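1. next comes the sequence, and after it the predicted model I'd like to discuss.
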Amino acid sequence: MSIEEKSRAIMVRQYQEVKKRQQSMLMRSAQELGLPEEMSHYWNPIQGKVDQASRTLYGSSHAGMS
């Protein structure tokens, strides 16, 4: 596997993780507020890129959980 393929795989994985985290947080919020479950399916990347605010909020942090 070349370096380009590895870096692409990492970027795709991070993109999917951010999307999954955002949608799970939206689902929890929708359930707490009594909104329809369809609200959690919101995903609006621009040209396939996650904006910096969403990446900061929903991206993985470097803090470990115990």
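-> Good, I have the coordinates.
2. all contacts plus neighbour counts: C-alpha atoms, from now on.
-> Noted.
3. tell me how far the ends of stretch 35-54 are from each other?
-> Terminal residues of stretch 35-54 lie 22 Å apart, using CA to CA, to the nearest Å.
4. which outside residues touch that stretch?
-> Applying CA atoms under 8 Å, 6 or more residues apart in numbering, the contact partners of stretch 35-54 are 15, 18-19, 22-27, 30-31.
5. would you mark the buried spots in that stretch?
-> Going by neighbour count (16 or more other CA atoms under 10 Å), the buried part of stretch 35-54 is 40, 50.
6. try this one side by side with the last:
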Amino acid sequence: MTTQDKARALMMQHYHQIKNRQQSMLERVVEEIGLPKEIADYWQPIQGKISPSVRISCDRSYASMS
């Protein structure tokens, strides 16, 4: 794998991790509130980009567990 391919693979993996975190959070909230489960299937990136607010709230944390 070239360096460019590795960078692209890491970027795609990060994108999917953020998407999965957002979906998990939406599913939990929908279940907690008691809304229909179809609402949790919401995922609408604009032109394939994750909005900055979602990236901040769903991105990995730099805090470590002790």
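-> Perfect, I can see it now. Everything quoted here is computed from the prediction, not taken from an experiment.
7. TM-score for this pair?
-> The TM-score (TM-score structural alignment, normalised by the length of the first structure) is 0.92; 66 aligned residues with a CA RMSD of 1.0 Å.
8. can you go through the contacts of stretch 35-54 of the first structure and name the buried ones?
-> 15, 18-19, 22-23, 26-27, 30.
9. need the residues you listed in JSON lines (columns: distance to residue 40 of the first structure).
-> Shown next, in JSON lines, are those (distance: CA to CA, whole Å):
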{"residue": "15", "distance to residue 40 of the first structure": "17"}
{"residue": "18", "distance to residue 40 of the first structure": "14"}
{"residue": "19", "distance to residue 40 of the first structure": "11"}
{"residue": "22", "distance to residue 40 of the first structure": "8"}
{"residue": "23", "distance to residue 40 of the first structure": "5"}
{"residue": "26", "distance to residue 40 of the first structure": "5"}
{"residue": "27", "distance to residue 40 of the first structure": "5"}
{"residue": "30", "distance to residue 40 of the first structure": "7"}
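10. those in helices, which ones?
-> Applying DSSP state H to these, the entries found in helices are 15, 18-19, 22-23, 26-27, 30.
11. spatially, which two of the residues you listed are the most separated?
-> 15 and 30 (22.4 Å; CA to CA).
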